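Student: Coordinates only, no sequence provided:
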């Protein structure tokens, strides 16, 4: 699934739906005793964000031009806004990083690559919802709750929730669908202490990010985080992409305030355009393969990603 092939000095070890992972080739060459996952051997990993786009747990065609670079830049910007939240950027290795004699990051991927520490990732997708929308809205219509958490009656699509909700999911292996789970299930998966830390950190980061977005005329409707354990210190560490157009829903605050129909007032700066088009044009019961995205959907999505990046980072 990698769209990069091998990079000089780096060995490709894994591809997810939208990211490709590499470790230094020298580490593998110098240690011929390793078996299994090479990420357990390497203290660092090069994460390369591709231009691939996914929806409904499916990688779509064609890719969104410039997406990988935009999401990488936005993630790095958010890390800068959250300096007290431990993250996986490799410069936290300090002098240990110099001793590794790492290869250079190839220029061909430099604008969409992040050098990270390898973490022991928790199998939890930490979803925080500030507004009632998307899958949460569908679940509320059916049950009056989200993730088993009861909500007031009479809410409408797009309404602000009384308080941010933490609705975690289990991270399924590649090719399988993630599964919404209860908080109690996360305790079973990672233990009570870590489960509590994941919930508290997720809500805290969401609230801080929502306030920053609000100052730029944006609403952070919902987002998802991923965390891992630092292999040296053991602390819970923020990883992967953070508060990007792919992992979050952002709305235009001025449009939202008009009180128009949800479709108009929730002007999205994310891949909702792709989701909506796919929902209207793909019956998964009829065809396993999704249709090709039309040019105008690709162009609109790229433009919305770009506008979000510019609005968030312009005044920083």
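Tutor: Arrived safely. The structure presented is a predicted model; accordingly, all values stated were derived computationally and were not measured.
Student: hey, let's count contacts and neighbours off CA atoms from now on
Tutor: Fine.
Student: Burial check on residue 241, number of neighbours?
Tutor: Look at residue 241: counted by other CA atoms under 10 Å, it has 24 neighbours.
Student: Pull the contacting residues for it.
Tutor: Shown in contact with residue 241 (CA atoms under 8 Å, 6 or more residues apart in numbering): 71, 72, 75, 225, 247.
Student: Neighbour-wise, which one of those residues leads?
Tutor: Using other CA under 10 Å as the neighbour criterion, residue 71 leads the contacts of residue 241 with 26 neighbours.
Student: Now do that one against residue 243, distance only.
Tutor: Per CA to CA, to the nearest Å, residue 71 is found 9 Å from residue 243.
Student: ditto for residue 213
Tutor: Taking CA to CA as the measure, residue 213 and residue 243 are separated by 10 Å.
Student: neighbour-wise, which of those two wins?
Tutor: Neighbours per residue, other CA under 10 Å: of residue 213 and residue 243, the larger number sits with residue 243, 25 against 19.
Student: From what I see, that one and residue 73 are in contact.
Tutor: No. Judged on CA atoms under 8 Å, residue 243 makes no contact with residue 73 at a distance of 11.2 Å.
Student: Now find how far off-centre stretch 288-302 is within its chain.
Tutor: Taking CA atoms, centre = their mean, to the nearest Å, one finds the center of stretch 288-302 at 20 Å from the center of the full chain.
Student: Now do the buried residues in that stretch.
Tutor: Across stretch 288-302, burial judged by 16 or more other CA atoms under 10 Å covers 290, 293, 298, 300, 301, 302.
Student: Tell me the helix or strand right after the strand or helix carrying residue 96.
Tutor: Take DSSP states H and E as the rule and residue 96 turns out to sit in helix 95-99. As assigned by DSSP H and E, the chain's next helix or strand after helix 95-99 is strand 113-117.
Student: about what we covered before: out of the contacts of residue 241, who's nearest residue 205?
Tutor: residue 225 (9.3 Å; CA to CA).
Student: In contact with the nearest residue to that closest one once chain neighbours are set aside, which residues?
Tutor: Of all residues not flanking residue 225 in the chain, residue 126 sits nearest, at 4.9 Å (CA to CA, 6 or more residues apart in numbering). Contact analysis of residue 126 by CA under 8 Å, 6+ apart lists 166, 167, 168, 169, 198, 199, 202, 224, 225, 226.
Student: If we use 7 Å, what do you get?
Tutor: Going by CA atoms under 7 Å, 6 or more residues apart in numbering, residue 126 touches 167, 168, 169, 202, 224, 225, 226.
Student: take a look at this one as well, against the first:
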């Protein structure tokens, strides 16, 4: 059992139709038929959306995505039309709202990996493969791969795990031409972002993208290259063979699995509220990632 500890009620705004409440984002459609995506301060871990929010998290994700969309615009078009807050919406939506094109979304999580960790490491240890792709012997947690690889996954509902699948399975589901487009775009965007992050002292270990089609053209959608969708590691602390320090919700995961939380991950009980020190440390990591990547101060 997993999902929301306390599922929020959608905010009603004149002229907007609520479509979906996700782990972090609430999705609406406006009267023009465009999508309005609002990033909340919710945080998830171990397939649970926790009852405690991380202040400014939604704004960080939105502003960082906008910065990355600008860095990548020559590689692939994106779905953002504007950032204006709809009339009648809460003032808190400022800085966390994207008005986006409505796309024909591809039902695949497009994952690029440049380093071995997470579910890829688990599969590698069992079979020396990741998503069916053979890898060299001798790799450990945090090893840089010979080159970036495309390791797609199925897109899961809230509370469920994404499931890694082979490239052949993606081609079977969406067609060979679309699968080839997804792989090329994913690896191209990852490579550009990896180089930008590296110049700023950050290792982009892996990341996931979502794409849709508009008039036959592939378009980058959702969030992009944030601490929620990517593993960012400080380059000066990268050391293969161990778990790497990261710019994400690791403080949350560590506390939930510690004795201090009193939570049994294997039970069906929802996790408890986070203590203030974990909230503050997690917020600081998100802000640090934004500032180091963009070179801009957070305010």
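Tutor: Happy to help now that I have it. Bear in mind the structure is a predicted one, so any value in this text is a computation, not a measurement.
Student: TM-score them against each other, please.
Tutor: Superposed pair, TM-score by TM-score structural alignment, normalised by the length of the second structure: 0.88. Supporting alignment: 284 aligned residues with a CA RMSD of 2.1 Å.
Student: quick revisit: trace the helix holding residue 96 of the first structure over to the second structure and give me the residue numbers.
Tutor: Per TM-score structural alignment, helix 95-99 of the first structure has no counterpart in the second structure.
Student: got it, and stretch 123-131 of the first structure?
Tutor: Going by TM-score structural alignment, stretch 123-131 of the first structure lines up with residues 107-115 of the second structure.
Student: what's the answer for stretch 194-212 of the first structure, then?
Tutor: Following TM-score structural alignment, the aligned partner range for stretch 194-212 of the first structure in the second structure is 178-196.
Student: Relative to the first structure, what is the average displacement of the matching stretch?
Tutor: Taken against the first structure, stretch 178-196 of the second structure registers an average deviation of 0.5 Å after superposition, with mean CA distance after the TM-score superposition for the first structure.
Student: can you list contacts of that stretch?
Tutor: 72, 110, 112, 148, 150, 170, 171, 203, 204.
Student: what does stretch 21-39 of the second structure give?
Tutor: Contacts of stretch 21-39 of the second structure (CA under 7 Å, 6+ apart): 15-20, 40-44, 49, 58-59, 62, 93, 96-102, 158.
Student: residue boundaries of the helices in the stretch 201-316 of the first structure?
Tutor: Applying DSSP state H, counting those that start in this stretch to the stretch 201-316 of the first structure gives helices spanning 253-257, 262-265, 272-281, 295-313.
Student: ok, and the closest non-adjacent residue to the aligned residue in the second structure for residue 278 of the first structure?
Tutor: Applying TM-score structural alignment, one finds that residue 278 of the first structure aligns to residue 256 in the second structure. Of all residues not flanking residue 256 of the second structure in the chain, residue 263 sits nearest, at 6.5 Å (CA to CA, 6+ apart).
Student: Any figure for the gap between residue 177 of the second structure and residue 164 of the second structure?
Tutor: 20 Å.
Student: out of these two, which sits in the more crowded spot?
Tutor: Taking neighbours as other CA under 10 Å, residue 177 of the second structure and residue 164 compare with residue 164 leading, 20 against 9.
Student: which residue lines up with that one in the first structure?
Tutor: By TM-score structural alignment, residue 164 of the second structure lines up with residue 180.
Student: Do I have it right that residue 165 of the second structure meets residue 155?
Tutor: No. Using CA atoms under 7 Å, residue 165 of the second structure makes no contact with residue 155, being 10.6 Å away.
Student: part of a strand, is residue 125 of the first structure?
Tutor: Yes. Counting by DSSP: H, G, I helix; E, B strand; the rest coil, residue 125 of the first structure is located in a strand.
Student: How about the contacts made by it?
Tutor: Contacts of residue 125 of the first structure (CA under 7 Å, 6+ apart): 168, 169, 170, 171, 224, 225, 226.
Student: now swap in residue 20 of the second structure and tell me
Tutor: If you count contacts by CA under 7 Å, 6+ apart, then residue 20 of the second structure has 26, 27 around it.
Student: how near is the counterpart of it in the first structure to residue 20 of the first structure?
Tutor: Under the alignment (TM-score structural alignment), residue 20 of the second structure pairs with residue 14 of the first structure. Using CA to CA, residue 14 of the first structure is found at 6 Å from residue 20 of the first structure.
Student: Can you classify the match of residue 20 of the second structure as helix, strand or coil?
Tutor: Assignment for residue 14 of the first structure (three-state DSSP): strand.
Student: From residue 174 of the first structure, how far off is it?
Tutor: 10 Å.
Student: Equivalent analysis for residue 166 of the first structure, please.
Tutor: Between residue 166 of the first structure and residue 174 of the first structure the distance, using CA to CA, works out to 24 Å.
Student: Now do the end-to-end distance for stretch 245-256 of the second structure.
Tutor: End-to-end distance (CA to CA), stretch 245-256 of the second structure: 17 Å.
Student: quick one: buried residues of it?
Tutor: Buried residues in stretch 245-256 of the second structure, counting neighbours by 16+ other CA under 10 Å, are found at 246, 247, 248, 249, 250, 251, 252, 255, 256.
Student: and residue 55 of the second structure, what pairs with it in the first structure?
Tutor: By TM-score structural alignment, residue 55 of the second structure lines up with residue 65.
Student: I'd guess its match is in a helix, am I close?
Tutor: No. Residue 65 of the first structure sits outside any helix when classified using three-state DSSP, being coil.
Student: returning to that earlier point: tell me the one among the contacts of stretch 178-196 of the second structure nearest to residue 237 of the second structure.
Tutor: Distances from residue 237 of the second structure to the contacts of stretch 178-196 of the second structure, taken by CA to CA, are shortest for residue 203, at 9.7 Å.
Student: wait, what's in contact with residue 249 of the first structure?
Tutor: 220, 221, 222, 223, 268, 269, 270.
Student: between residue 166 and residue 174 of the first structure, which one's more packed in?
Tutor: The neighbour comparison of residue 166 of the first structure against residue 174 (other CA under 10 Å) goes to residue 166, with 23 against 11.
Student: Could you list which residues are in contact with the more buried one?
Tutor: Here residue 166 of the first structure is in contact with 127, 128, 129, 199, 203 (CA under 7 Å, 6+ apart).
Student: what's the distance between the counterpart of it in the second structure and residue 37 of the second structure?
Tutor: For residue 166 of the first structure, the aligned position in the second structure is occupied by residue 150, per TM-score structural alignment. According to CA to CA, residue 150 of the second structure and residue 37 of the second structure sit 27 Å apart.
Student: cool, and residue 200 of the second structure?
Tutor: 29 Å.
Student: Looking at these two, which has the bigger crowd around it?
Tutor: residue 37 (23 against 16).
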